[in-house]
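Asker: following is a predicted model, sequence given first.
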Amino acid sequence: MIVVTAVLIGVAYVVVNSLIREPHRRRFNAVMVGGAGAAYLSGGGFGPVEFAFTIVLTYCAFRGLESWRFIGVAWLLHTAWDVAHHLKGNPIIPFADHSSLGCAICDPVIALWCFAGGPSITDRVRARFTRGADRLVDANRVDNR
């Protein structure tokens, strides 16, 4: 069940972010992954290495302001950090034992979308329905002649 929920959260993140127009969508996602890089700081499961990880993800997020690829890399790095925390028993949400595992499943969904260039899923769905409606209108015109 945790896998399905985590994937659905990743898909929901993509859909909601699809409502943001470019170039703001890419910049917003760079800021989001930069924040994700600091998510484990308060837990301190890996001591000073937590700061090093935050620095690496901050660099990727900064480069992500202009590149979807860097944002995708940052989400995959965060996935690895989630796995490490899950295995150590130091979850991202202290009272939710499997929260890091869920995050490790969710993050690659977001990364794949980023590697695809962060396209607007809502625009694609809207375009598909519009084309379908246009075809229906055209078919009705032919039938009514």
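Answerer: Everything's here; your move. Numbering: from 1, shown residues only.
Asker: could you use CA atoms for every contact and neighbour count after this?
Answerer: OK.
Asker: excluding its backbone neighbours, what's nearest the residue nearest the centre of the chain?
Answerer: Residue closest to the average C-alpha location in the chain (Cα atoms, centre = their mean): residue 110, at 2.8 Å. Leaving aside its sequence neighbours, residue 110 sits nearest to residue 10 (Cα to Cα, 6 or more residues apart in numbering; 5.8 Å).
Asker: okay, now the one to match up with it:
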Amino acid sequence: MPVVIGLVYVGLNSLVPEPHRRRLNALVVTGAGAAYISGGGFGLWELAFCVLLVVVGYAGLTSYTCIGLGWLLHTAWDVMHHRRGTPIIPSVHDSSFGCALCDPVIALWCFAGGLSVKDLYHRLRRPAADTCTPVPAG
């Protein structure tokens, strides 16, 4: 289910036109940094992680790569919380584990340029250029 949630997130983002889509995603990944503050088990490190994702999110205003990096950082934070037993949703024991499965889906989409589903489909369907065919001289 977490992978499906990531795919739904990507699909819904396709409805947002650029450059608003990139800006929105920069804000969302920044906010994800604060997800564990109220119940996190790492004390002041929760605040340090939040600051880190603010910096990454700010860079993400102009770079999907930075947004993808932010989601991978959040994945690592999810894994740490899962192992410590301090889930993102306290009443759902494996919620951090689920988040750690969802976040890389979003990160991969960001590393692909945050394209809409339609544009991503067209890019994948476009035949690759044949680089082995010699170009005629003249």
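Answerer: It's in. Because the structure is predicted, anything quoted here is derived from the model rather than measured.
Asker: about what we covered before: so what's the residue count around the corresponding residue of the second structure for the residue nearest to residue 110 of the first structure?
Answerer: Alignment note (TM-score structural alignment): residue 10 of the first structure maps to residue 6 of the second structure. The number of residues packed near residue 6 of the second structure is 20, by other Cα atoms under 10 Å.
Asker: contacts for the lengthiest helix in the first structure, please.
Answerer: Scanning the first structure for the longest helix, with DSSP state H as the assignment, gives helix 121-143. Contacts to helix 121-143 of the first structure, defined as Cα atoms under 8 Å, 6 or more residues apart in numbering, come from residues 14, 15, 18, 19.
Asker: helix or strand: which one has the counterpart of residue 49 of the second structure in the first structure?
Answerer: Alignment note (TM-score structural alignment): residue 49 of the second structure maps to residue 53 of the first structure. Using DSSP states H and E, residue 53 of the first structure falls within helix 49-64.
Asker: what's the average distance of that helix to the second structure?
Answerer: Superposed on the second structure, helix 49-64 of the first structure shows a mean distance of 0.5 Å to its aligned residues (mean Cα distance after the TM-score superposition for the first structure).
Asker: so what touches that helix?
Answerer: 26-27, 30-31, 33-34, 37-38, 40-41, 44, 70-71, 73-74, 77-78.
Asker: just the buried residues from those, in PyMOL please.
Answerer: For the buried members of these, the matching PyMOL selection, counting by 16 or more other Cα atoms under 10 Å, is:
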select buried, resi 26+27+30+31+33+34+37+38+40+41+70+71+73+74+77+78
